[in-house]
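Colleague: following is a predicted model, sequence given first.
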Amino acid sequence: MVELFIHTRAGLGELFAADAASRRGIMQQMYADGLVLCEPAGAATRIKQQHAEEALREGPGALAPATVESRRYALTDELDGLVDAADAVERLVVANVALSTADLLFDHRRAWTGSGKWLSRRLLQADPEHGGAQLVQADEDTGRDVIHRFNEFGLAWLDPQWAGALHMPGAT
């Protein structure tokens, strides 16, 4: 199967900018991994090397500090809610905790995010040693263990200055 993408340079720049703003890097990945079939004057190779591959290496820009604080608060709120989870349905919130943790990891590592199968791929790219651990903790029988494990290493793993579990915006 072959997919053909045809873009103007200006249009491609707009697509790259939109993907950078969404922190997903979809078009950058497609152009970096894609096979160039025809390229007059080497333009496609230059775009691939100078724009797509470089953008993937650099990763998205840093989130604003207020956004990071807000996401940290949301994550600790989710963890706090999980402590009191009374049944399996409530413990499914573990999946949201994993996604919230992944968002913070992606920002801390200046890594591209993803969804579906790309979430696991991007987590492993961002942190080959620990990235997959965020996805294998959703078993309902281990929900409370996840909280304890996360409190032991979670926030410190994202950034050593965050060691110490629950955090409210503006608190130090």
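Modeller: Sure thing, it's come through.
Colleague: can we go C-alpha only for contacts and neighbour counts from here?
Modeller: Will do.
Colleague: what's the spacing between the helix ranked longest in the chain and its chain's center?
Modeller: In the chain, with assignment by DSSP state H, the single longest helix is helix 65-83. Between the centre of helix 65-83 and the centre of its chain there are 16 Å (CA atoms, centre = their mean, to the nearest Å).
Colleague: list the helices and strands that helix packs on?
Modeller: Applying 3 or more CA pairs under 8 Å, 6 or more residues apart in numbering; DSSP states H and E, we find helix 65-83 packed against helix 93-108, helix 143-149.
Colleague: which other helices and strands does the longest one contact?
Modeller: The elements that helix 93-108 packs onto, with contact taken as 3+ CA pairs under 8 Å, 6+ apart, are helix 65-83, helix 117-126, helix 155-158.
Colleague: try it again at 7 Å.
Modeller: Other elements packing on helix 93-108 under the criterion 3 or more CA pairs under 7 Å, 6 or more residues apart in numbering; DSSP states H and E are helix 65-83.
Colleague: was I right about residue 122 contacting residue 113?
Modeller: Yes: the pair residue 122 / residue 113 is scored as a contact, 6.0 Å apart, by CA atoms under 7 Å.
Colleague: who's more crowded, those two?
Modeller: Using other CA atoms under 10 Å, the more surrounded residue of residue 122 and residue 113 is residue 113, with 25 against 21.
Colleague: find the nearest non-adjacent residue to the more buried one, please.
Modeller: Leaving out its chain neighbours, the residue that sits closest to residue 113 by CA to CA, 6 or more residues apart in numbering is residue 24, at 4.9 Å.
Colleague: how near is the most centrally placed residue in the chain to residue 102?
Modeller: Residue closest to the average C-alpha location in the chain (CA atoms, centre = their mean): residue 113, at 3.2 Å. Counting by CA to CA, to the nearest Å, the gap from residue 113 to residue 102 is 8 Å.
Colleague: repeat that for residue 7.
Modeller: For residue 7, the distance to residue 102 - CA to CA - is 32 Å.
Colleague: neighbour count for the two, which is higher?
Modeller: More crowded of residue 7 and residue 102, by other CA under 10 Å: residue 102, with 24 against 10.
Colleague: circling back to that earlier point, what residues sit buried inside the longest helix of the chain?
Modeller: 68-69, 71-76, 78-79, 82 (16 or more other CA atoms under 10 Å).
Colleague: identify the farthest-apart pair in those residues.
Modeller: The span of the buried residues of helix 65-83, defined through CA to CA, is set by 68 and 82 at 21.1 Å.
Colleague: check it against this one:
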Amino acid sequence: MEIKNRPEPVNAANLFIEKYFPNCDGAILAGSVVRGDATETSDLDIVVFDQNIHSSYRESLIEFGWPIELFVHNFTSYKDFFESDAKRARPTLPRMVSEGVILKGENVIVPIQCEADEILAKGPEKWTQDTINIKRYFLTDTLDDFIGCDNRAEGIFIVGTLAELVSEFVLRTNNCWIGKSKWIVRSLKEFDEDFASRYVKAFDTYYKKDDKKLVINLVDEVLQHYGGRFFSGFSLGKK
């Protein structure tokens, strides 16, 4: 992709809105270019609000030398996404709206940003004890698979599942938002930088040295606060 002499992110986003959505009610530029942690492969996340759009949609394209991820909503659809994102504990759209730089329609965008801020501040729905027990069981089951595994190829993928389950358990039991991919580490850092560092070190040590001890110790530490490993007595769906 040609990146020389391309416009700065905000300028490029404004040019994009002027070209494709000149009559929209509001628009926001979000993502890494706004947060200040952009890389060479970062794109522009642009959220558009247009009351004349019948249904929301997402589109990826390249314009003005930038890869662009476009999210288009009307004044009903964004509320549905806010709600669904909150239920799954991954506030993708609320976070984009909250952090975004307003490109157009400040009087429209500011109240929506306030809605997003309220959702983010409230946090996800608290897990019930039944949910915690279910998650403990599956975390224990995966840990047992990992401990007993003597096949390096299988272990690589078991530990990947274990990493996701651990991060989810830690964050949700502490009423924090979760993430996937790069947002796993980012979410853990927002919660506790020391734990995030130990989490990364544990899994990195396994990948580099085939040493399971730090991962096992980390999982046991996480489970200890909720009764430890859980296998005997687990039941699901029994009447």
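Modeller: Right, received. Where do you want to start? Source: prediction; values computed, not measured.
Colleague: can you calculate the TM-score here?
Modeller: Scored against TM-score structural alignment, normalised by the length of structure 1, the superposed chains reach a TM-score of 0.82; 163 aligned residues with a CA RMSD of 2.2 Å.
Colleague: any chance of the buried residues of helix 65-83 of structure 1 in TSV, with distance to residue 36 of structure 1 too?
Modeller: What follows is the buried residues of helix 65-83 of structure 1, written out as TSV (distance: CA to CA, whole Å):
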residue	distance to residue 36 of structure 1
68	38
69	42
71	40
72	42
73	45
74	43
75	42
76	46
78	45
79	46
82	49
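Colleague: from these, pick the one nearest residue 12 of structure 1.
Modeller: The closest of these, once distances to residue 12 of structure 1 are taken by CA to CA, is residue 68, at 29.3 Å.
Colleague: ok, back up a step: buried deepest among the helices and strands packed on helix 65-83 of structure 1, which one?
Modeller: With neighbours defined as mean count of other CA atoms under 10 Å, those peak in mean count at helix 93-108, which reaches a mean of 20.
Colleague: re the thing from before, turn the helices and strands packed on helix 65-83 of structure 1 into CSV, columns for distance to residue 162 of structure 1.
Modeller: Formatted as CSV, those follow (distance: least, CA to CA, whole Å):
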stretch, distance to residue 162 of structure 1
helix 93-108, 11
helix 143-149, 15
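Colleague: surely residue 165 of structure 2 meets residue 139?
Modeller: Yes: using CA under 7 Å, residue 165 of structure 2 is in contact with residue 139, at 6.3 Å.
Colleague: right, and residue 117 of structure 2 touches residue 99 too?
Modeller: No: with contact defined as CA under 7 Å, residue 117 of structure 2 does not reach residue 99; the gap is 9.1 Å.
Colleague: what lies in contact with stretch 85-95 of structure 2?
Modeller: 81-82, 116, 124, 177-179 (CA atoms under 7 Å, 6 or more residues apart in numbering).
Colleague: of the residues you listed, just say which sits nearest to residue 222 of structure 2.
Modeller: Nearest to residue 222 of structure 2 among those is residue 178, at 15.8 Å by CA to CA.
Colleague: tell me the SS of the closest one?
Modeller: For residue 178 of structure 2, the assignment made with DSSP: H, G, I helix; E, B strand; the rest coil gives coil.
Colleague: ok, it to residue 86 of structure 2 distance?
Modeller: With CA to CA as the criterion, residue 178 of structure 2 and residue 86 of structure 2 are 10 Å apart.
Colleague: now swap in residue 119 of structure 2 and tell me
Modeller: 7 Å.
Colleague: residues in contact with the counterpart of the residue nearest to the centre of structure 1 in structure 2?
Modeller: Alignment note (TM-score structural alignment): residue 113 of structure 1 maps to residue 178 of structure 2. For residue 178 of structure 2, the contact set (CA under 7 Å, 6+ apart) comprises 89-90, 168, 171, 184, 187.
Colleague: mind running it again at 8 Å?
Modeller: 89-90, 167-168, 171-172, 184, 187 (CA atoms under 8 Å, 6 or more residues apart in numbering).
Colleague: got a list of contacts for stretch 120-137 of structure 1?
Modeller: By CA under 8 Å, 6+ apart, stretch 120-137 of structure 1 touches 94-95, 98-99, 101-102, 105-106, 109, 111-114, 143, 146.
Colleague: give me that answer again for 10 Å
Modeller: The contact list for stretch 120-137 of structure 1 (CA atoms under 10 Å, 6 or more residues apart in numbering) reads 24, 59, 94-95, 97-103, 105-115, 118-119, 143, 145-147, 149-150, 154, 157.
Colleague: the aligned residue in structure 2 for residue 9 of structure 1 - how many residues pack around it?
Modeller: Mapped onto structure 2 by TM-score structural alignment, residue 9 of structure 1 lines up with residue 75. Neighbourhood size, residue 75 of structure 2 [other CA under 10 Å]: 18.
Colleague: about what we covered before: for the aligned partner of the residue nearest to residue 113 of structure 1 in structure 2, give its distance to residue 179 of structure 2.
Modeller: Residue 24 of structure 1 maps onto residue 90 in structure 2, with residues paired by TM-score structural alignment. The gap separating residue 90 of structure 2 from residue 179 of structure 2 is 6 Å, by CA to CA.
Colleague: where in structure 2 does the helix or strand in which residue 44 of structure 1 is found align, residue-wise?
Modeller: Assessed by DSSP states H and E, residue 44 of structure 1 sits inside helix 43-47. Matched against structure 2 by TM-score structural alignment, helix 43-47 of structure 1 falls on residues 108-112.
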